[in-house]
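Trainee: The following comprises the amino acid sequence and a computationally predicted model.
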Amino acid sequence: MDHSRATGAWATVVAVSPVKAVGFDLDETLFDHRGAADAGADAFAAHLGVDDASAFRAAWSAAEETEFERWRRGEISFAEQRRRRLVRVLRVFGLDVPADAAGLDAMFDRYLAMYRTHWRAFPEALEVLAALRRAELRIGVLTNGAEVQQKEKLSIIGLADAVDIVCTSEGIGVQKPDARAFDALAERLGVVPGECLFVGDNPLHDVEGARSAGMRALRIARDAPAPNDLTAVLDAAGVLR
């Protein structure tokens, strides 16, 4: 498809390749991480005897954001970011901190069990993926996360069979927003970046990262003043509803 833009007496013609594949972020795009994390934090607060669930949830979310970003930058290991999150929150509420890594890991596993109980896909996710599959588009996931956990999420929420490939930052050795992560996704999908639409919630990691690799990008912003959801992907990819 050609799009023309007139500039004075001249017209610039830009060739746009049709979308042949769609890549998705996982957390907060296909998977309701925030809902599961908040519900898990509430249950964990009750387990620890913390009465103010709202304050605990806020502290847990802030610690997660800080320490996960440190892991993403390669400053600490994935296990260490979990331990540091736990220590930060326990100290805020004056709770006993386990003496060693094994104790911290065992306590964090209790939270993980509560978090996992609430794993859900966003309601429209499966329908949208099915529509893309009917349109014969390739479908992939590119996520900053640990290989085992991210693939387990897709399986538990019922989306594993609805996508063709899954790239985790742990598996490919590079994190979003690095353009090389998106290049790896395109290669595994069997398309060039210009034939791929990438969908995610994070303006930097997902949108700017995808565009830096030459992909088109769509931001999913459910809490924005003018919110959207995954059904917007169908229009962006040129798929009839």
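Mentor: Arrived safely, thanks for sending.

Trainee: use CA for all of it now, contacts and neighbours both
Mentor: Will do.

Trainee: Would you mark the buried spots in the longest helix along the chain?
Mentor: In the chain, with assignment by DSSP state H, the single longest helix is helix 53-72. Neighbour counts over helix 53-72 (16 or more other CA atoms under 10 Å) mark 53, 56-57, 59-61, 63-64, 67-68, 70-72 as buried.

Trainee: other SSEs contacting it?
Mentor: Packed against helix 53-72, as judged by 3 or more CA pairs under 8 Å, 6 or more residues apart in numbering; DSSP states H and E, are the following elements: helix 33-48, helix 78-92.

Trainee: other SSEs contacting the helix or strand that the last one is followed by?
Mentor: What that stands for is helix 78-92. Per DSSP states H and E, the first helix or strand lying C-terminal to helix 78-92 is helix 101-117. Helix 101-117 is packed against helix 33-48, helix 78-92, with contacts defined by 3+ CA pairs under 8 Å, 6+ apart.

Trainee: Nearest to residue 177, out of those?
Mentor: Residue 177 lies closest to helix 78-92 among the helices and strands packed on helix 101-117, at 18.2 Å (CA to CA).

Trainee: In terms of secondary structure, what does that closest one contact?
Mentor: helix 53-72, helix 101-117.

Trainee: JSON lines for the ones you listed, including distance to residue 11?
Mentor: As requested, the helices and strands packed on helix 78-92 are exported to JSON lines (distance: least, CA to CA, whole Å):
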{"stretch": "helix 53-72", "distance to residue 11": "44"}
{"stretch": "helix 101-117", "distance to residue 11": "55"}
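
Trainee: hang on, the earlier thing: can you redo the buried residues of helix 53-72 as JSON lines with distance to residue 85?
Mentor: Output for these, formatted as JSON lines (distance: CA to CA, whole Å):
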{"residue": "53", "distance to residue 85": "17"}
{"residue": "56", "distance to residue 85": "12"}
{"residue": "57", "distance to residue 85": "12"}
{"residue": "59", "distance to residue 85": "9"}
{"residue": "60", "distance to residue 85": "7"}
{"residue": "61", "distance to residue 85": "9"}
{"residue": "63", "distance to residue 85": "5"}
{"residue": "64", "distance to residue 85": "6"}
{"residue": "67", "distance to residue 85": "6"}
{"residue": "68", "distance to residue 85": "9"}
{"residue": "70", "distance to residue 85": "11"}
{"residue": "71", "distance to residue 85": "11"}
{"residue": "72", "distance to residue 85": "14"}
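
Trainee: this is the other structure I want to compare:
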Amino acid sequence: MKVISFDLDGTIADSSFADAFWEEEVPALYARKNQLSIDEAWRIVKRSYEEVGSEDIRWYQPEYWFNLFDLDEDVTEVLRRVKDRVNLFSDALEVIEALYQKYDLIIISNAPREFIEIELEGIEDYFSASFSCTSDFGVVKKSGDAYLRVCSKIGVAPGDVLHLGDNPIFDYEVPRSIGMRALLIDRTNDHGGSGLKDMREILRMEPFSKDLKVKR
């Protein structure tokens, strides 16, 4: 293996940051704009999210929602207001530090580019590249084609990449279908124990166990 690829939300960070933006900040802005209560604003905003749905690329695009709701604020400034809600998993940080000694690390995420840049602040130097399927490739899920495009952009064969992520379809089955290696991260045992409950288990596997020095 030459490259280790990480999913972001659910793998390196939990959902607190994204939830704060979509479920708190956007409804609060809509409430102020339209002189509504937070509860009424959230009902309207949530209904709008549901009407578009996660299979539509617009669902992932902050600018689309700010235009739809006629919100005047800058998306990045609003995201920075909830930057303190970014919560990185300690086991992921330890693994990233260890793997960085020997491997090229990248991010492949469905999150919009604006989210990725803020969530990675402070650890961005560990990663040689980051890819947003929604912002960079215009697709709503990590398809086989998206993974192949990443491999092409960084100049490696799929078999040279190990991908780590928490979705059993898009982080495990799809990358394996195009020849990548993949490991499922399942901290909450949602997938019948088929994944790793602690990402640090990777460091006990070959080839990592032989040539990595893990800082404690």
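Mentor: Received, thanks. Owing to the predicted nature of the structure, the values given are computational and were not obtained by experimental measurement.

Trainee: Just put the helices and strands packed on helix 101-117 of the first structure in TSV and tack on distance to residue 147 of the first structure and mean neighbour count.
Mentor: Putting these into TSV (distance: least, CA to CA, whole Å; neighbours: other CA atoms under 10 Å) gives the following:
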stretch	distance to residue 147 of the first structure	mean neighbour count
helix 33-48	16	19
helix 78-92	11	18
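
Trainee: any chance of those helices in CSV, plus distance to residue 100 of the first structure?
Mentor: Shown next, in CSV, are those (distance: least, CA to CA, whole Å):
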stretch, distance to residue 100 of the first structure
helix 33-48, 18
helix 78-92, 10
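
Trainee: For residue 26 of the first structure, which of these is the nearest?
Mentor: Here helix 33-48 is closest among these (CA to CA), at 8.7 Å.

Trainee: thinking again about what came up before, for residue 193 of the first structure, find the nearest of the helices and strands packed on helix 53-72 of the first structure.
Mentor: Of all these, it is helix 33-48 that lies closest to residue 193 of the first structure, at 27.2 Å by CA to CA.

Trainee: Output the contacting helices and strands for that closest one.
Mentor: Here helix 33-48 of the first structure touches helix 53-72, helix 101-117, going by 3+ CA pairs under 8 Å, 6+ apart.

Trainee: let's see 6 Å
Mentor: helix 101-117 (3 or more CA pairs under 6 Å, 6 or more residues apart in numbering; DSSP states H and E).

Trainee: How far does the helix it packs on sit from its chain's centre?
Mentor: Mean-position distance between helix 101-117 of the first structure and its chain equals 21 Å (CA atoms, centre = their mean, to the nearest Å).

Trainee: could you give the angle of it to helix 78-92?
Mentor: Helix 101-117 of the first structure and helix 78-92 are oriented at 90 degrees to each other (axes from the mean of the first three to the mean of the last three CA atoms, to 10 degrees).

Trainee: Enumerate the positions of helix 101-117 of the first structure that are buried.
Mentor: Residues 104-105, 107-108, 111, 114-116 are the ones in helix 101-117 of the first structure that count as buried (16+ other CA under 10 Å).

Trainee: Show me what it is in contact with.
Mentor: For helix 101-117 of the first structure, contacts defined as CA atoms under 6 Å, 6 or more residues apart in numbering pick out 36-37, 40, 44, 83, 98.

Trainee: per the alignment, residue 125 of the second structure corresponds to what in the first structure?
Mentor: Residue mapping for residue 125 of the second structure onto the first structure gives residue 161, with TM-score structural alignment as the criterion.

Trainee: secondary structure class for that match?
Mentor: For residue 161 of the first structure, the assignment made with DSSP: H, G, I helix; E, B strand; the rest coil gives helix.

Trainee: next one: residue 105 of the second structure
Mentor: Going by three-state DSSP: residue 105 of the second structure is strand.

Trainee: Quick check: the gap between whichever residue in the first structure pairs up with it and residue 190 of the first structure.
Mentor: The equivalent of residue 105 of the second structure in the first structure is residue 139 (alignment by TM-score structural alignment). Separation of residue 139 of the first structure from residue 190 of the first structure (CA to CA, to the nearest Å): 10 Å.

Trainee: Which one of those two is surrounded by more residues?
Mentor: A direct count of neighbours by other CA atoms under 10 Å for residue 139 of the first structure and residue 190 places residue 139 higher, at 23 against 14.

Trainee: Neighbours of residue 232 of the first structure, how many?
Mentor: With other CA under 10 Å as criterion, residue 232 of the first structure counts 14.

Trainee: Need the counterpart of it in the second structure.
Mentor: Match for residue 232 of the first structure (TM-score structural alignment): residue 201.

Trainee: Tell me, how many residues neighbour residue 153 of the second structure?
Mentor: Using other CA under 10 Å, residue 153 of the second structure has 10 other residues around it.

Trainee: That should have said residue 29 of the first structure, apologies.
Mentor: If we define neighbours as other CA under 10 Å, then residue 29 of the first structure has 22 of them.
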